[in-house]
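*Asks:* I'd like to go over a predicted model; first the sequence, then the structure.
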Amino acid sequence: MPPSTMKQWVVQDQEHDFDGLVYTDAAVPKVGENEVLVKLHAASLNYRDLTIPKGIYPFPLSLPVVPGSDGAGEVIEVGPKAVEFKKGDQVATLFNQGHQYAEIDTYSAGTGLGGVIDGTLREYGVFNEQGLVKSPSNLDARETSTLPCAALTSWNALYGLKPLKPGQIVLVQGTGGVSMFGLQFAKAAGATVIATTSSAAKAEKLKKLGADHVINYKTEPNWGDAARKLTPGGTGVDYIIEVGGSGTLKESLKCIKYEGIISVIGFLSGVDPKTQPPVLEALTHICTVRGVYVGSKALMKDMIRAIEANDIHPVVDDKVFSLDQTREAYDYMLAQNHFGKLTIKIN
C-alpha cells in the first residue's frame, strides 16, 4: 500500500520566477475507474519546464500545477475499469495526455502534463491509462524518463509528416535533448547527420555519438552555407531539427533542400520579429516549415519499438538531482551546464 502523503513540487505562480516553485507535502491521489497509480522513480527536465514559472510558456496552463511532463515509474494500483496496465508494469508518461493518435487538435493541445494536468515532479501520480505507455525493455527508469517530450518531439520531426529514409541528410542544432535524440534516431535509420555546436569539446562528444559532420557556429556564423557545402552537389539538407528560433532559422533556410522539412521545436535563441525570416521564405526555398508539438501515443509506441529494436540509449547528463534538489536542477539547466537530458531521481 502507498503511504497517505507524499512530497511534490508546485508552480504556484508566474510572478516570482523560480521562487514560484514550492516544495510541499500533499495527499497521495486516489485512483479513479480508468486510472492507475504510479510510483514515480525518475523525471527529466525540459526547457519548457523553465519557461512556465518564468511566464513565457506559449501553450495552455492551469496554475497552481505540479510541474514536469516527463516521468517513469511502476504501476502500483489499477482502477476497476483500467485494462491496459497491471500492477508491476514499468511505464512512461505521455506529454499531451489526450493526444492518442493522428494530428494534434485543440482538445489534446490543452492536456499538457505539468502545464494543465499535474505532472511528474512528485513521488506518486494518478494518470488516466490513456496517458501512459509501457517503458522500453532495454532502458532503466532514468533513461525512460527522458522520452515523453524531447524524444517524441524529435521522432515526430523525423517521422510525423514524411518518414525519414536511409541515405537522407538530417541537421541537428546543439546538444540539447531533442537534438541528441534526433542524431541517434537518424543514425539508426541510416541517415547522414550534420550537427552544429559551440565548442570543440561538445564537437568531440557529437562525433562519438555518430555525427558525420560537426560545424562550430561560433567560429562559422554562416553555418547554413557551410552545411549546404557538405551535401552531395550542394543540394541541401532533407530535415532540420530547429531549436534556436529567430537566431538560427535564417541559417536553416540557407541549407534546406527543395521539399525539405524544417521542424521548428524551440526558441532557445529568442523570438525577435525583426530578425526572424518572413513566412514567404518557405516559398522561395520550396520547403516545409513546421511547428511540432510533441506527438501522439501511437507515435510514442512506434518510437519505443525503434528504441528497443536498435538498443538506443538516451544521452543523459552525468549529474543527477534528487527530488528535493529540483530547484537546483532548474538553475543548472538554465545555465546550460548539461549535456543531453537532465534527470531527477525520485523513488
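*Replies:* Thanks, I have it. Residues are numbered from 1 along each chain as shown.

*Asks:* contacts, neighbours, all on C-alpha from now
*Replies:* Fine.

*Asks:* Gln325 - that's part of a helix, no?
*Replies:* Yes: counting by DSSP: H, G, I helix; E, B strand; the rest coil, Gln325 is part of a helix.

*Asks:* A further structure is provided below for comparison with the first:
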Amino acid sequence: MKSFSLPRPGAGLVLGERDTPEPGPGEVLVRLRGWAVNARDLMILKGFYPKPVKPDVVPLSDGAGEVVALGDGVRAWSVGDRVAATYFPDWLSGPGTPEKTADDLGGTLDGVLAEYAVFAEDALVAVPAHLDYAEAATLPSAGVTAWRAVVEEGRLVPGQSVLTLGSGGLSTFALQFAALGGAHVISTSSSDEKLAKLRELGAAETLNHASTPEWGAAVAELTGGGVDHVVDVGGGGTIGQSMLAARYGGHVSVAGVLTHEGAADPVLVLVKQLTLRGLTNASRETFQAMNRAIERSGLRPVIDRRFAFEEVADALKHLESGTHIGKVVLESA
C-alpha cells in the first residue's frame, strides 16, 4: 500500500510502499478514502508542534474510509461500514485527562496518510450517511472541536449570540452549528469576498477585521454589550479582542492558536466575569453526538478544495496560503 511518512520535522513528506497491515484481536482494518489537513499538520511538518511526535510518523489525524477486515472478537463493526477515526483513540467519554489525551493520531501514534490503517475497535465512529468520504474526513478535528465549543461547553441556547473568527474549517463549522442551534451569528474575516460566503452559511452580521482592527469593541457595540459566546482560533493575536467582544458573564472558547504574538489583559476576565476555556478536540462520545445532529439536519461541511491523495504537498500549501474557506481535503478515486 502507499503511505506517507515524515522522517523528521522539516525533512518533508516521503511517499513509500508498505505492507498492508493485518488487524489483530479487537482491531479493524480500514481502507482510507478521504483525508483532511489541519494547521496542526503544518506545525508537525515544520517542527513547531508542542507535543511529542514519534520518529518517521505517518502524518494526519483526520481520515475516513470503509471497514475491509476485522480482527478476532470485533463486534461493533462489519465489513463495508463507513467510519472515521477518533483524534484521541483513548478518550472514549467524559472529561479529558492526561491519560486519555496522551496519544494522538499523527503525533505519538501513526496517523492516517496511508491507503490502509488499523484502528482499535472503539477508536472509530460511524459517519453520517449523506456525506462522502472526504466530507466525513473533515469531522474528527475541526468538526468535533467546534461542536464542543458551541454545544457541549458553550451550552448554546436558541436566541443567543455567537462570534466566529475567520473562515477556516473550525470557524465555518462553529458558524454552521451555531446557526443550526438558532443563534445570532457574527463572523469576521479580512476579506469581503469571504464575508459574503460566511453570510451565505448563516452569519447574520459580518465584520472585516482588517479595516476594523478594534473589532472586539465594534462587536460589543453592535450587540449592545457583547456576545454570549466567542469561538477564538487565533490565540495571542486575537484573544484580547475576543474578551472585549464577549458580554459580561460571557464564554470564550480558545479552540486554536494560530499566532502567539499579542497581549491580553487578564483584568478583563475578572471585571467581565468571563469563562475562558481551552479546547483540544473531544471524546468519542461527543463525536457520536455531533454526527447524529449532522445526519438529522443534513448539514454538509464546507470544503474549499479537493486534492488527490498524492497531492498532499499541494493541499498543505493551499492550507498555509490562508485563502481557503472551510476545509482542504484529499480523496482517492
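*Replies:* Sure, I can see it. As the structure is a prediction and not an experimental result, all values here were calculated from the model.

*Asks:* what's the TM-score here?
*Replies:* Aligned and superposed, the two chains score 0.97 in TM-score terms (TM-score structural alignment, normalised by the length of structure 2); 333 aligned residues with a Cα RMSD of 1.2 Å.

*Asks:* residue closest to the middle of structure 1?
*Replies:* Residue closest to the mean C-alpha point of structure 1, counted by Cα atoms, centre = their mean, is Ala150 at 1.5 Å.

*Asks:* helices along structure 2, start to end?
*Replies:* 39-46, 133-136, 144-147, 169-180, 192-200, 215-222, 239-245, 267-271, 284-297, 312-321 (DSSP state H).

*Asks:* ok so, going back, any figure for the gap between the residue nearest to the centre of structure 1 and Lys297 of structure 1?
*Replies:* Look at Ala150 of structure 1 and Lys297 of structure 1: by Cα to Cα, to the nearest Å, they are 14 Å apart.

*Asks:* thinking again about what came up before, may I see the helices of structure 2 arranged in CSV, with mean neighbour count as well?
*Replies:* Formatted as CSV, the helices of structure 2 follow (neighbours: other Cα atoms under 10 Å):
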stretch, mean neighbour count
helix 39-46, 18
helix 133-136, 27
helix 144-147, 28
helix 169-180, 26
helix 192-200, 16
helix 215-222, 19
helix 239-245, 25
helix 267-271, 13
helix 284-297, 18
helix 312-321, 16
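
*Asks:* which stretch among the ones you listed comes nearest Asp56 of structure 2?
*Replies:* With Cα to Cα as the measure, helix 39-46 is the member of the helices of structure 2 nearest Asp56 of structure 2 (11.1 Å).

*Asks:* residues in structure 1 aligned with that closest one?
*Replies:* The aligned range for helix 39-46 of structure 2 in structure 1 is 47-54, by TM-score structural alignment.

*Asks:* tabulate the helices of structure 2 in a markdown table, adding columns for distance to Gly10 of structure 2.
*Replies:* Output for those, formatted as a markdown table (distance: least, Cα to Cα, whole Å):
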| stretch | distance to Gly10 of structure 2 |
| --- | --- |
| helix 39-46 | 5 |
| helix 133-136 | 27 |
| helix 144-147 | 27 |
| helix 169-180 | 25 |
| helix 192-200 | 31 |
| helix 215-222 | 36 |
| helix 239-245 | 29 |
| helix 267-271 | 38 |
| helix 284-297 | 32 |
| helix 312-321 | 13 |
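
*Asks:* of the ones you listed, which is nearest His251 of structure 2?
*Replies:* Once the helices of structure 2 are compared by Cα to Cα, helix 239-245 is nearest, at 8.8 Å.

*Asks:* counterpart of that closest one in structure 1, which residues?
*Replies:* Helix 239-245 of structure 2 corresponds to residues 249-255 of structure 1 when matched by TM-score structural alignment.

*Asks:* what does stretch 109-124 of structure 2 give?
*Replies:* The aligned range for stretch 109-124 of structure 2 in structure 1 is 117-132, by TM-score structural alignment.

*Asks:* likewise stretch 278-291 of structure 2?
*Replies:* Residue span in structure 1 matched to stretch 278-291 of structure 2, by TM-score structural alignment: 291-304.

*Asks:* quick one: Leu209 of structure 1 and Leu283 of structure 1, what's the gap?
*Replies:* 34 Å.

*Asks:* cool, Leu158 of structure 1 as well?
*Replies:* In this view, Leu158 of structure 1 and Leu283 of structure 1 are 21 Å apart by Cα to Cα.

*Asks:* do Glu220 of structure 1 as well
*Replies:* Distance of Glu220 of structure 1 to Leu283 of structure 1, given as Cα to Cα: 26 Å.
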